[in-house]
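[1] my questions are about this predicted structure, shown below with the sequence.
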Amino acid sequence: MADRPPPTVAPRASRRARLPSFVRLPMLLILNICLQSALWTGAENVLSHELGAVSKVPRPGQEQEGLGELTEPIVRLVSKIALVSVAWELRYDYFDIGALTAVINIPFAFLLTTFYNISLLTAAAYVAIEVISIALPTYLLRPIADINNPAVPIRNRYLLNSFQVSWSNTALAVGVYATVLYSSLQTNWLTIFLINHFDLPSVELAHDVQAVTFIPKLLTAGYATKAFLLDPAIGAQPDTGAVTPVGPFEPATATLPQTLKHNFWFFSRRTRTLIQRSVVLSTFLLANTVLRGATLEGSEIAGSAGYAGVWILAANICAAWFVWTGDAEP
C-alpha cells in the first residue's frame, strides 16, 4: 500500500473573518454608538453633572454661535463615521483605534480640567468611555494586527517588547506635550487666545499650573501617541514572499504617478508609516477638538481650531522625533 502524504488541514477561520466586511463595518458603528450611550448612562449615575454645567443650552429666540443646534449632531455623526471608516480601511485593530481615540480626546479633557474647573475624574471618565466604546467593538470585529499580536514573529519584535524603548519614548512624548503646553501657558499667549474665543469661567488654574502637574494629565497622551505612531513604524516590514525587482527610474518613460512617487514618496517603509499616521492623527485631532469645543458655552470654532493647533504641533514634533528613534532599517 503506497504511503500517502499527511492531509493538509486548512486553518479554521476566526469568528471575526466569518462575517463579510460590508456587514462588520456597520455593526462596528452601531455597537460603538450603543455602547457609548450605555456607558454614559451608567456614568451619569456616579459622576456629578459637571459637563452639563459648561455645555451650550439652546435658548428660544437666541442665535446660537458656531454649529447650529440641529447641525451639530449631524456633523458629529459624520465625524464618527469618518473615523470608523478610515480606521477600518487602514486596518487599525482595537489597540490602534483605542490609542488614536485617546489622543484626539485628551485635548478636550485638558481644556476642561485646566480652564473649566472640571474634575480629573469626570475628564478621565470621558476619555475612557470614548476609548472603550470604540476599542471593544473593534476587538470583536477586527483581527488583531501583527505588531500587536505577540504570537506573530516580526523582525523587530524585540524592540516592541523592550521596556526601555517603550517607556523612554513615552517619556519623550510626555515631555514634548508638556513643553509645548507649558510654554504656551507661561507666555500667556494661549490663555489670551482662549479668553478671546471662549467664555472661560476661570483662568486661575492655568496661571497656577506647574510643569510637574502636567505629567499625570499627559501620561496617557504620551503613551497613546507612542503606541499609535512609533510602534507601527518599528513593526513595519516588507510584505513576505517574492518581491518584484524595481529597475532604475527613467524620467523619459515614467508615468505621472511614478514621477510623483520617485520625487515625493521615496522614504523608507517606516517613515511612510509615520507620515501616514501623523496625517490621520492631525486630521482627527483638529476635527474632534473643534467639534467638542463647539459644545462649550460661549465657544467659537476659530478658538477650538487654534487650540487644536497647539496639540497638532506637539504631536508632529513627536512624530518627527520618532522618525529617528524608530529608524531600525538595516
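    Received the coordinates, thanks. Numbers count the residues shown, from 1 in each chain.
[2] for the rest of this, base every contact and every neighbour count on C-alpha atoms.
    OK.
[3] centre-most residue in the chain?
    L100 (1.9 Å; C-alpha atoms, centre = their mean).
[4] list the contacts for the closest residue to that residue other than its chain neighbours?
    Leaving aside its chain neighbours, L100 sits nearest to F228 (6.2 Å; criterion: C-alpha to C-alpha, 6 or more residues apart in numbering). By C-alpha atoms under 8 Å, 6 or more residues apart in numbering, the contact list for F228 reads D96, A99, L100, R277.
[5] the helix or strand hosting the third one packs against which elements?
    When secondary structure is defined using DSSP states H and E, the element that contains L100 is helix 94-115. Contact analysis of helix 94-115 by 3 or more C-alpha pairs under 8 Å, 6 or more residues apart in numbering; DSSP states H and E lists helix 120-141, helix 204-208, helix 214-225, helix 269-293 as its packing neighbours.
[6] do you know which of those lies nearest M27?
    Ranking these by distance to M27, with C-alpha to C-alpha as the measure, places helix 120-141 first at 8.3 Å.
[7] give me the helices and strands touching the closest one, please.
    So helix 120-141, by 3+ C-alpha pairs under 8 Å, 6+ apart, packs with helix 21-44, helix 94-115.
[8] could you dump the ones you listed to JSON lines with distance to N263?
    As requested, the helices and strands packed on helix 120-141 are exported to JSON lines (distance: least, C-alpha to C-alpha, whole Å):
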{"stretch": "helix 21-44", "distance to N263": "35"}
{"stretch": "helix 94-115", "distance to N263": "30"}
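[9] of all those helices, which lies closest to W321?
    helix 94-115 (17.3 Å).
[10] could you give the angle of that closest one to helix 269-293?
    Helix 94-115 runs at 40 degrees relative to helix 269-293, counting by axes from the mean of the first three to the mean of the last three C-alpha atoms, to 10 degrees.
[11] from the contacts of F228, which two are the most distant?
    The span of those, defined through C-alpha to C-alpha, is set by A99 and R277 at 11.6 Å.
[12] ok, back up a step: so who does the residue nearest to the centre of the chain touch?
    Neighbours of L100 in contact, by C-alpha under 8 Å, 6+ apart: A224, T225, F228, L281.
[13] by neighbours, which of those wins?
    T225 (27 neighbours; other C-alpha atoms under 10 Å).
[14] distance of that residue from G175?
    To G175, T225 is 12 Å away according to C-alpha to C-alpha, to the nearest Å.
[15] again with F108
    19 Å.
[16] quick one, which of the two is more surrounded?
    Legend: neighbour count by other C-alpha under 10 Å for F108 and G175, higher for F108 (24 against 20).
[17] out of everything not next to it in sequence, what's closest to that one?
    T289 (6.2 Å).
[18] from memory the one you found sits against A308, does it?
    Yes. If you go by C-alpha atoms under 8 Å, T289 and A308 touch, sitting 5.9 Å apart.
[19] which neighbours do those two have in common?
    P107.
[20] hold the first one in mind and look at this next one:
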Amino acid sequence: MASHVPLLAVRPDEQSAFDTDMVKTRDFGATNGLMSPPSTMDDDFAEGPEAPMLPRVPPATRLPAAVRFPLVVLLSLSLSTLFYSLTADWIGVELAAISRTVEDEWQVGTVVAWKLAELSVAWYAGYDYKDLASLSCLSNLPYYFLLHTFYELHGLTCATALAIDMASIALPFALLRPLIHAHEPGRSPNQQVAHDPTISALMAVLGAAIYAVVVYGSLFTWLPAHLVFHFDHIRSVQHAHDATLHLLLGILIVPVGVATTHFLFTPAIGARGNPGITDPKLKPEAVRFDPEEASFAQTMAFNLGYGPDGFTKRGEVLAKRAAVLVACSAGNTLVRVLTTIDGTEPVGAVAWAGVWGLAATLTALAYGWAGNE
C-alpha cells in the first residue's frame, strides 16, 4: 500500500542510485560508521550495512558514558541559570510579576526532580539535540502561550524565555551526543524521504494546523471561562477572544510545525530498519495472528489495524515518541503552572495541559496516517 504522504517516492532521476535487490531486503538503514547510543525507548533499529561516509561526531562524545550524562545535567542547569541571569533586567521583571513565591521545599524539589526526569528520559532514549530542541519547544510552549494570552506578558519576553529553555537543554546534547541516524542526511530511500524539503514543509503545516485547530476550538468555547474560574490572577481574556484560526496557525507554524516534524515524523520515517515506503510492494513479513499466543502489544496493534504482525518499526518509533511528547507536554505544563504561577488551581492546570496533550496525540495520529501506519 502506498503512503499517504505526497511525493514520498524518491525522485525518478535518483532511483538509479539504489540497488533494487538491496531495497527489497528492507535494509535501508546505514550505520554511517557510528552505532547509535543504546536506547530502550527509541531504537534506531540498526540492521543495515555500514555506509562509506562517516558522520560528524562531537569530540566530547568520546568521553566515558558514565561521565557524559552528569555533564549534561550540570551543563543544562548551569546554562539555564546563566541565560536567565543575563536577561534578568529584560524579562525577569515581567515573569516575576506573575510568579508564585517559591519557598516550600516541595516546590523546589518538584521543579528540580522534573528537570532531572526530563534529562534522564531524553538521554536514555537516545535523543539528539534536534530531538531535545523540538521536545523542549513543544513542552514549554503551552506555559508561555498561557502567560501571553491570559497574563498579558509581552510576546518577545515569552519568546526569549522559550529560547532559553530550548538552548539550555539542546546545547549540552549537541556537545555530548551525536545525531541519530534519522536526522543524519543520507542516501537511503527512507532518509531522503524524511529530509525532502517539500514533504517536511507539508508535514510542518499539517502539525501546526492540528495544534491551531485544537487550541482555537478550546479558546472559542469552554476554556477561557474555565481558566478564569480556576486561576485567581488572570489579567485579561482579550487575547483569547481576539484569537483567530489564521492568527494561531501563523504563530504556531514555525515553532510547532518544525518541532513536530523533527521530533515525530522525521525519526519515524528515517529510522533504521524501517519497511521501505518507496516500494508499494514491500511489506513486513506476514505473521498469522493468534489471539491465544499473541502478546498484549500485538493484540492492541492488531485491533488498531496495524496488521497481524503488530506494529511496524515505523509505527513503533512513532508510538514511543508520541507517548513521550504527550507525557512531557502535559507533565511540564502542570509542574510549571502549579509551581510558578500565583493563584493557580490543579483543575485549571489539568485543563490547560489537556488541550496541548490532545493536540500532540492528534498530530501523532495524523503523522501515522501520512506514513501509512
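    Cool, the structure landed. What you see is a predicted model, and the numbers here were worked out from it, not measured in a lab.
[21] sorry, back to before: right, and the pair among the contacts of L100 of the first structure with maximum separation?
    Maximum pairwise distance among the contacts of L100 of the first structure (C-alpha to C-alpha): 11.1 Å, between A224 and L281.
[22] so what's the nearest residue to A99 of the first structure once chain neighbours are set aside up against?
    Nearest residue to A99 of the first structure, sequence neighbours excluded (C-alpha to C-alpha, 6+ apart): A224, at 4.6 Å. For A224 of the first structure, the contact set (C-alpha under 8 Å, 6+ apart) comprises A99, L100, A102, V103.
[23] looking at the second structure, name the residue matched to A224 of the first structure.
    By TM-score structural alignment, A224 of the first structure lines up with A259 in the second structure.
[24] picking that back up, go through the helices and strands packed on helix 120-141 of the first structure and pick out the most buried.
    helix 94-115 (a mean of 23; mean count of other C-alpha atoms under 10 Å).
[25] which part of the second structure lines up with that one?
    Counting by TM-score structural alignment, helix 94-115 of the first structure sits on residues 129-150 of the second structure.
[26] ok, average deviation of that stretch from the first structure?
    For stretch 129-150 of the second structure, the mean deviation from the first structure after alignment is 0.5 Å (mean C-alpha distance after the TM-score superposition for the first structure).
[27] distance from the chain centre to that stretch, please.
    Centroid separation for stretch 129-150 of the second structure versus its chain: 10 Å, with C-alpha atoms, centre = their mean, to the nearest Å.
[28] state the distance from M203 of the second structure to E293 of the second structure.
    38 Å.
[29] which of those two has more neighbours?
    Just comparing M203 of the second structure and E293: by other C-alpha under 10 Å the higher neighbour count belongs to M203, 24 against 9.
[30] quick one: contacts for the residue lying closest to F145 of the second structure once chain neighbours are set aside?
    The shortest distance from F145 of the second structure to any non-neighbouring residue, by C-alpha to C-alpha, 6+ apart, is to C158 (7.7 Å). By C-alpha under 8 Å, 6+ apart, the residues touching C158 of the second structure are Y144, F145, L147, H148.
[31] cool, and T61 of the second structure?
    Contact analysis of T61 of the second structure by C-alpha under 8 Å, 6+ apart lists R68, L175, L176, R177, P178.
[32] redo that, cut-off 6 Å
    Contact analysis of T61 of the second structure by C-alpha atoms under 6 Å, 6 or more residues apart in numbering lists L176, R177.
[33] just say helix, strand or coil for it.
    Secondary structure assignment for T61 of the second structure (DSSP: H, G, I helix; E, B strand; the rest coil): helix.
[34] and it, how far from P178 of the second structure?
    According to C-alpha to C-alpha, T61 of the second structure stands 7 Å off from P178 of the second structure.
[35] which residues of the first structure does stretch 13-30 of the second structure align to?
    Using TM-score structural alignment, stretch 13-30 of the second structure finds no match anywhere in the first structure.
[36] again, but for stretch 63-78 of the second structure
    Going by TM-score structural alignment, stretch 63-78 of the second structure lines up with residues 19-34 of the first structure.
[37] so which strand or helix has the counterpart of V165 of the first structure in the second structure?
    Matched by TM-score structural alignment, V165 of the first structure corresponds to I199 in the second structure. Applying DSSP H and E as the criterion places I199 of the second structure in helix 197-220.
[38] that helix vs the first structure, mean deviation?
    Its aligned residues in the first structure lie a mean 1.1 Å from helix 197-220 of the second structure after superposition (mean C-alpha distance after the TM-score superposition for the first structure).
[39] and N156 of the first structure, how far is that from L218 of the first structure?
    In terms of C-alpha to C-alpha, N156 of the first structure sits 27 Å off from L218 of the first structure.
[40] how far does stretch 182-190 of the second structure stretch from start to finish?
    End-to-end distance of stretch 182-190 of the second structure (C-alpha to C-alpha): 9 Å.
[41] list the buried ones in it?
    A182, H183, E184, G186, R187, S188, P189, N190 (16 or more other C-alpha atoms under 10 Å).
[42] next one: stretch 311-330 of the second structure
    Neighbour-count burial for stretch 311-330 of the second structure flags 311-322, 324-330 (criterion: 16+ other C-alpha under 10 Å).
[43] ok, stretch 252-267 of the first structure next?
    Neighbour counts over stretch 252-267 of the first structure (16+ other C-alpha under 10 Å) mark T259 as buried.
[44] chain center to that stretch, what's the gap?
    Averaging C-alpha positions (C-alpha atoms, centre = their mean) puts stretch 252-267 of the first structure 30 Å from its chain's average.
[45] now swap in stretch 326-337 of the second structure and tell me
    How far stretch 326-337 of the second structure lies from its chain's middle: 13 Å, per C-alpha atoms, centre = their mean.
[46] same check on stretch 40-58 of the first structure?
    The answer for stretch 40-58 of the first structure is 24 Å, by C-alpha atoms, centre = their mean.
[47] equivalent analysis for stretch 330-342 of the second structure, please.
    Distance, centroid of stretch 330-342 of the second structure to centroid of chain: 19 Å (C-alpha atoms, centre = their mean).
[48] please enumerate residues in contact with that stretch?
    I98, S99, R100, Y143, A349, A353, G357.
[49] any quick ChimeraX command for the buried ones out of these?
    Buried members of the contacts of stretch 330-342 of the second structure, defined by 16+ other C-alpha under 10 Å, are picked up in ChimeraX with:
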select :98,100,143,349,353,357
